[in-house]
Structures are given as C-alpha cells and as structure tokens.
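> I'd like to go over a predicted model; first the sequence, then the structure.
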Amino acid sequence: METYSTLVWVILGMAVVTYVPRMIPMVYLSDREIPSWLNEWLGYIPVTVLAALLFPILFMENGSLSILQNPYLLAALPTFIVGFWTKNIFITVLVGMASVVAIRFFI
C-alpha cells in the first residue's frame, strides 16, 4: 500500500509540475497583445531547444568529439535530406530509424 500511495503522489506532483508552467503564461498573457517582435523571438525557442538536445548525441560519443564514427550523425545526414526534401515527418522518422538500423548493421 505504501508503494501505491507514493506512486499516486509522484504522478500528481509530475502533473502539477507539467501543468503550472503552461498555465501561468496562458492566464497572464491571455488578455494582452503580444508585440510582433516578441512573438517572432518566441518562435525560435523550439528550434533552439531541439538543437541543444541533438547536438551532444550527434557530435559526441563517450564524452569526446566523434564525427566520422558516430552512427547517429551518419544517420542524421540522410534523415535531414529526406526531411528537407519531403517535408513529411512520418517519412523522415522512418528514414531516420532505417538509417540507424542500417548503420548499426554495417558498422
């Protein structure tokens, strides 16, 4: 019973931590006009976060810079090309997964 209670509290805590940062700006900014420069600046945040998440896995392996022998970087190249060319997230994800599998099989 102790484990169940702890699990419920952890889930509720995670829900609050996830919900509150989204709710506060929505409540605070819902009746205000956001300047166009701020709206444009906020549009760069997802790209920046994605780059910060991808950089270590694409360019580092075991804590050191690895460009030619890193399978994730090698798989990212055809994935990027297909994503840029097709603009289809489903096909891009499939190419990315297939690239990782193929590179791990051959290397």
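Cool, got the structure.
> alpha carbons only for contacts and neighbour counts from here, please
OK.
> Residue 4 and residue 10, how far apart?
Distance of residue 4 to residue 10, computed by C-alpha to C-alpha, to the nearest Å: 10 Å.
> out of those two, which sits in the busier spot?
Taking other C-alpha atoms under 10 Å, residue 4 and residue 10 do not tie; residue 10 has more neighbours (12 against 9).
> put this beside the first:
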Amino acid sequence: MEIRWDIFVLIAACSLVTALPRVIPLVLLSRIDLPEPLLRWLGHIPIAVMAALVGQELIHAEAGFSLHEHLDLAAGVLTFIVAFKTRNLLWTVILGCIFAMVLRLLA
C-alpha cells in the first residue's frame, strides 16, 4: 500500500486542529485555582449536554414529537431524573441506555 504524503499531512493537520482547542485550555486551567462560583457553574455542563442530546432525539422540528408509542419519552424522563440526581454523565448515559433497552423489550 502506498502512503500519499498529502493525505498524511492532511490527517496530521486535522488532528492538530482537533487537539489544540482541547489541550490548550486544559494546560492553562490546570495551573489556575478557579473560583467556587465558576466551579459550581461548570458542574452544570454535563446535565446541559445530556439534556441537549436527549431533547434533540425526542423532538424533531419537522415531525413534532417522536414518541414511538411514548417509549422514548419515558426513557428520556428517566434519564433526565438520573442526570439531575447524580450529575454524573457516565451513569446518566449508562442508565439511559438501559432504560431505553428495557422499555423496548417490555413493549
């Protein structure tokens, strides 16, 4: 298999452009003590991201609610409760998938 250098350079440049916006803030903010109100505010980001992802799947602009016999909405509500109570993105994703799977198996 032949290695094309233009493709290699393109992949390397895309990797750099993807990594830099993540690495630079991490390096800079790791040396600074952030104020408590900012840390509390940053704690709300995982639940906001999860709500945006779940809400996007539940509501479609052209079709209205995509409830599929209300199973997606039920799984979404249960996932939201987990996210609100735990504020842990990992547990929210895991339990949200389990909720959706169990509700679809029961239906």
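That came in fine, so what should we check first? Predicted model only: the values in this text are computed from it and were never measured.
> TM-score of the superposed pair?
Once superposed, the chains reach a TM-score of 0.59 (TM-score structural alignment, normalised by the length of the first structure), with 99 aligned residues with a C-alpha RMSD of 3.7 Å.
> that older thread, find the residues that touch each one of residue 4 and residue 10 of the first structure.
Applying C-alpha atoms under 8 Å, 6 or more residues apart in numbering, one finds that no residue jointly contacts residue 4 of the first structure and residue 10.
> mind checking which helix or strand residue 57 of the second structure is in?
Element membership of residue 57 of the second structure, judged by DSSP states H and E, is helix 45-58.
> In the first structure, what stretch matches that helix?
Aligned using TM-score structural alignment, helix 45-58 of the second structure spans residues 45-58 in the first structure.
> Show me what counts as buried in the matching stretch.
Using 16 or more other C-alpha atoms under 10 Å as the burial criterion, the residues of stretch 45-58 of the first structure that qualify are 57, 58.
> Can you tell me what sits against that stretch?
67, 70, 72, 73, 76.
> roughly how far out does the one helix or strand residue 21 of the second structure maps to sit from the chain middle?
If you go by DSSP H and E, residue 21 of the second structure is part of helix 5-29. Distance of helix 5-29 of the second structure from its chain centroid, counting by C-alpha atoms, centre = their mean, to the nearest Å, is 21 Å.
> Heading C-terminal from that helix, find the next helix or strand.
With secondary structure assigned by DSSP H and E, helix 5-29 of the second structure is succeeded by helix 36-42.
> ok, average deviation of that following helix from the first structure?
Its aligned residues in the first structure lie a mean 0.9 Å from helix 36-42 of the second structure after superposition (mean C-alpha distance after the TM-score superposition for the first structure).
> ok, back up a step: quick check: the farthest pair among the contacts of stretch 45-58 of the first structure?
Greatest spatial distance among these (C-alpha to C-alpha): 67 and 76, at 11.6 Å.
> neighbour count winner among the two?
residue 76 (17 against 14).
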